[in-house]
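*Asks:* coords please:
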Amino acid sequence: MDVNNAFLHGDLEEEVYMKLLHGFRHSHPNKVCRLRKSLYGIKQAPRCWFKKLSDALLNFGFIQSYDDYSLFCYSRKGIQLCVLIYVDDLLISGNDSRMVQKFKEYLSKCFSMKDLGKLKYFLGIEVSRGLEGIFLSQRKYTLDIIADTGNLGCKPAATPLEQNHQLGKVESPVLADPRKYRRLVGRLLYLLHTRPELSYSVHVLSQYMQTPKEAHWEAAQRVVCFLKNSHGQGIMLSSSQDMSLTIYCDSDWSSCCKTRLSLSAFVVLLGDSPICWKTKKQDTVSHSSAEAEYRAMSDALKEVNFLRKLLHGFDVKQVPTRFFCDSKAAIYIATNPVFHERTKHIDNDCHAVRDAIKAGLINLRHIRTKE
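*Replies:* Modelled structure (predicted):
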């Protein structure tokens, strides 16, 4: 559902004044307007609108999630409704069609609403349904990127980046117009919502936003050429009843050629559906590959804790999360709380992995690198 003129519904609590419009200034030169409602353009408008909408949802019986403030859940007598808010767009899901219709009628009484029907297109993400589940893709958005960069007739690339690239050390002239590079990388960042295989490539390219070189622009163009042959790919959210979490984490030790910082990466599956992924440079230099892997486990654990709390709000019970890592040394550090030489450089917050194992939140398992 979409709200018409959403910000005009907000009630102002502060005193806000505005200059008179041009047609009234001559007749009232010394007067200003005091606003009774929020207007588009004032900084209070988004907050006032969200408060107005959240009050309406709370009056209906919804409970606001503490883990995601834009999520509201309703649960009574076996009936469950969930509402996710993005400014003036609302996604509504539920297990009772009559209750969904009753809620939509309630919203229409509170605000001027447009019912857009079943979710098909939202914020550039295309939604398709089938017996196997829900498929999310950004096909149109991807084709727009390819067309805007002039690569509709290019030869598709097999991989997003060249293997063993040296973009950090490359000698190349500075790009004459850095704005086009920043705009392209920014668009690729939004594409990561449905394209996890681009996570590492876009992470690398985003490090050169300030002074990009021509070689960096060519690398960004290669990512677009890779999209040419896979513009319809996306994420399949399976209709399977399995709601358990599984996480795979890894690290690339001392991969940054300038700072010698390591990379952390993880992907989270809900059942057999990927729902979260990330590539991030670590904050400190690791003295060994085992330490880098251990820090990667700590970063992944933060995401596990957040997702477990979020699923708890949906009344989804969780067993210990299966946590896969390909470093036996890091697993031994996590499962053995004895202090020894290899752990004295590791920050205390990384040892939260040990506490999570003791508390039964995660079940740490070894997986071979090839797997």
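
*Asks:* only C-alpha atoms for contact and neighbour calcs from this point on.
*Replies:* Fine.

*Asks:* could you tell me the end-to-end distance of stretch 71-84?
*Replies:* 5 Å (Cα to Cα, to the nearest Å).

*Asks:* how far off centre is that stretch?
*Replies:* A distance of 23 Å separates the centroid of the chain from that of stretch 71-84, by Cα atoms, centre = their mean, to the nearest Å.

*Asks:* for stretch 274-282, same thing?
*Replies:* That offset, for stretch 274-282, works out to 10 Å (Cα atoms, centre = their mean).

*Asks:* same check on stretch 71-91?
*Replies:* Put simply, stretch 71-91 sits 19 Å off its chain's centre (Cα atoms, centre = their mean).

*Asks:* what's next to it, contact-wise?
*Replies:* Applying Cα atoms under 8 Å, 6 or more residues apart in numbering, the external contacts of stretch 71-91 come out as 1-4, 6, 46, 50, 57, 61-65, 70, 92-96, 99-100, 119, 313-314.

*Asks:* just the buried members of these?
*Replies:* By neighbour count, with 16 or more other Cα atoms under 10 Å, the contacts of stretch 71-91 hold 1-3, 6, 46, 50, 57, 62-64, 70, 92-94, 100, 313 as buried.

*Asks:* let's see which of these end up in helices.
*Replies:* If you go by DSSP state H, those have 46, 50, 57, 100, 313 in helices.

*Asks:* any idea how many residues pack against C276?
*Replies:* For C276, the neighbour count with other Cα atoms under 10 Å is 17.

*Asks:* before we compare anything, build this one as well:
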Amino acid sequence: MLLVLLIALLLGLEARHTDLETAYLNSSMKDGMIYMELPAYFNDGTDRVCLLLNRIYGLNQAARIWYQTLHAGLVQIGFHRCAFNGVLYVKYIDGRIVLVTVYVDDTMVIGKPGNIDAVIEELRQTFVMMDLGRVKHLLSKQIHYEPGVMLCLSQTAYIDRHLVEFGKSTVGTVGSPQIHNEKMLPLEKDKTKVNDPEDSCSRPDIANIVRCLERRAGSYTKEKFSCAKRVLPYLAGTRTHGLVCRSRKLQLYGYSDAEHANCPDTSRSISGHVLKFNQWGFGFKSKKQNTVTDGTCKSELVAASTCIENLL
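*Replies:* Next comes the predicted model:
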């Protein structure tokens, strides 16, 4: 989604957000038959079951069938699915490109305003959908977009919501999400489960601490929760920060690094990389390497290889 918005920025295209209403209920029951037990208060005391005539929420097949239904609708009006990304569709109208990105029932239509209107009208012949105007909020992100000028991405509202959820709305701030050279040793599991604030984090500057905490996602300990709580004051102090990209000549590059033998359990190194598109960090990862290396140089070569692979 981010990379598509950057392409729209460079080409000076409009980005329109649309919502497909009751998506799963609009998919068809063309393949096979599905039976279910009678709902509560409808059971007549027999062993009879229901034959579903339409999809309902909660079915294992619901998401796949909805995607197939939407795919068929897009293909019918002339779109082609991208070979490298199953949720990106492309079409040309009078020589001008139109892009559609799909995330369940949220779609983003990118193109010239007249072409976007035409595509939305065609989709409305098949689906019930709302035109939400220029994209402003998508996938928990706030988007400020000026075609051909500037794109800004932030998560202020998302951070505020989670600060309230974890009781940290009035918390003080810290300068970093993680203490330097902090080692997180394996911890014994507690019987009491606590909420994990890091489960909701998705910013590149906290990628490493999220990786560390996710490795212990099943370890509900007070020690782990104390480490996780440091992320919240950091986010509170940077809640209005965001990524900004301005339209200019295309530049695509990446940075990588590695911390040799950082894992105390396996002596494996930790790789980190960020991919940048006109100064915009659109891709990032912090991950433990798959092999043990016997030197800093070799661990950095492994990290660089992963970075280049993702860049290509």
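
*Asks:* for M150 of the second structure, give me its contacts.
*Replies:* 9, 144, 244-247.

*Asks:* tell me, of these, which are also contacts in the first structure.
*Replies:* By both residues aligned by TM-score structural alignment, their matches' Cα atoms under 8 Å, the contacts of M150 of the second structure still in contact after alignment to the first structure are 244-247.

*Asks:* residues contacting the nearest residue to L51 of the second structure once chain neighbours are set aside?
*Replies:* Of all residues not flanking L51 of the second structure in the chain, Y35 sits nearest, at 4.6 Å (Cα to Cα, 6 or more residues apart in numbering). Shown in contact with Y35 of the second structure (Cα under 8 Å, 6+ apart): 49-52.

*Asks:* tabulate those residues (CSV), appending distance to W280 of the second structure, neighbour count and secondary structure.
*Replies:* Output for the contacts of Y35 of the second structure, formatted as CSV (distance: Cα to Cα, whole Å; neighbours: other Cα atoms under 10 Å; DSSP: H, G, I helix; E, B strand; the rest coil):
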residue, distance to W280 of the second structure, neighbour count, secondary structure
V49, 54, 12, strand
C50, 52, 11, strand
L51, 51, 12, strand
L52, 48, 12, coil
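
*Asks:* quickly name whichever of those residues is closest to L151 of the second structure.
*Replies:* For L151 of the second structure, the closest of those turns out to be L52, at 45.3 Å, with distances computed as Cα to Cα.

*Asks:* which position in the first structure aligns with the closest one?
*Replies:* The pairwise alignment with the first structure assigns L52 of the second structure to L35, based on TM-score structural alignment.

*Asks:* over to R134 of the second structure?
*Replies:* In the first structure, R134 of the second structure lands on K118 (TM-score structural alignment).

*Asks:* distance check, the aligned partner of Y103 of the second structure in the first structure against K358 of the first structure.
*Replies:* Residue pairing (TM-score structural alignment): Y103 of the second structure is matched to Y86 of the first structure. When distance is defined by Cα to Cα, Y86 of the first structure is 38 Å away from K358 of the first structure.

*Asks:* can you list which of the contacts of stretch 71-91 of the first structure are found in strands?
*Replies:* By the criterion of DSSP state E, membership of these in strands covers 2-3, 63-64, 92-94.

*Asks:* returning to that earlier point: I'd say the match of L52 of the second structure and E14 touch.
*Replies:* No: the pair L35 of the first structure / E14 is not scored as a contact, 9.3 Å apart, by Cα atoms under 8 Å.

*Asks:* any shared contact partners between these two?
*Replies:* Counting by Cα under 8 Å, 6+ apart, no residue touches both L35 of the first structure and E14.

*Asks:* hmm, back to that, if we go to the first structure, which of the contacts of Y35 of the second structure are intact?
*Replies:* Those retained in the first structure, by both residues aligned by TM-score structural alignment, their matches' Cα under 8 Å: 49-52.

*Asks:* ok, so of these, who is nearest G58 of the second structure?
*Replies:* L52 (12.8 Å).

*Asks:* re earlier: closest one of the ones in strands among the contacts of stretch 71-91 of the first structure to I146 of the first structure?
*Replies:* I146 of the first structure lies nearest to D2 out of those, by Cα to Cα, at 29.6 Å.

*Asks:* residue in the second structure paired with that closest one?
*Replies:* Aligned partner of D2 of the first structure by TM-score structural alignment: D19.

*Asks:* those strands in the stretch 251-371 of the first structure, which residues are they?
*Replies:* 263-270, 273-281, 321-325, 362-366 (DSSP state E, counting those that start in this stretch).

*Asks:* contacts for stretch 49-59 of the second structure?
*Replies:* Stretch 49-59 of the second structure has contacts (Cα under 8 Å, 6+ apart) with 24-29, 33-38, 62.

*Asks:* returning to what we had before: list the residues that contact the match of D2 of the first structure.
*Replies:* Taking Cα under 8 Å, 6+ apart as the criterion, D19 of the second structure is in contact with 105-107, 129-132.

*Asks:* for the residue nearest the centre of the second structure, which residues are in contact?
*Replies:* When Cα atoms, centre = their mean is applied to the second structure, the residue found nearest the centroid is L139 (6.6 Å). Listed by Cα under 8 Å, 6+ apart, the contact set of L139 of the second structure is empty.

*Asks:* in the stretch 51-200 of the second structure, which spans are helices?
*Replies:* Assigned by DSSP state H, counting those that start in this stretch, the stretch 51-200 of the second structure shows helices spanning 62-76, 113-124, 156-165.

*Asks:* which one of those lies nearest to A261 of the second structure?
*Replies:* helix 156-165 (33.0 Å).
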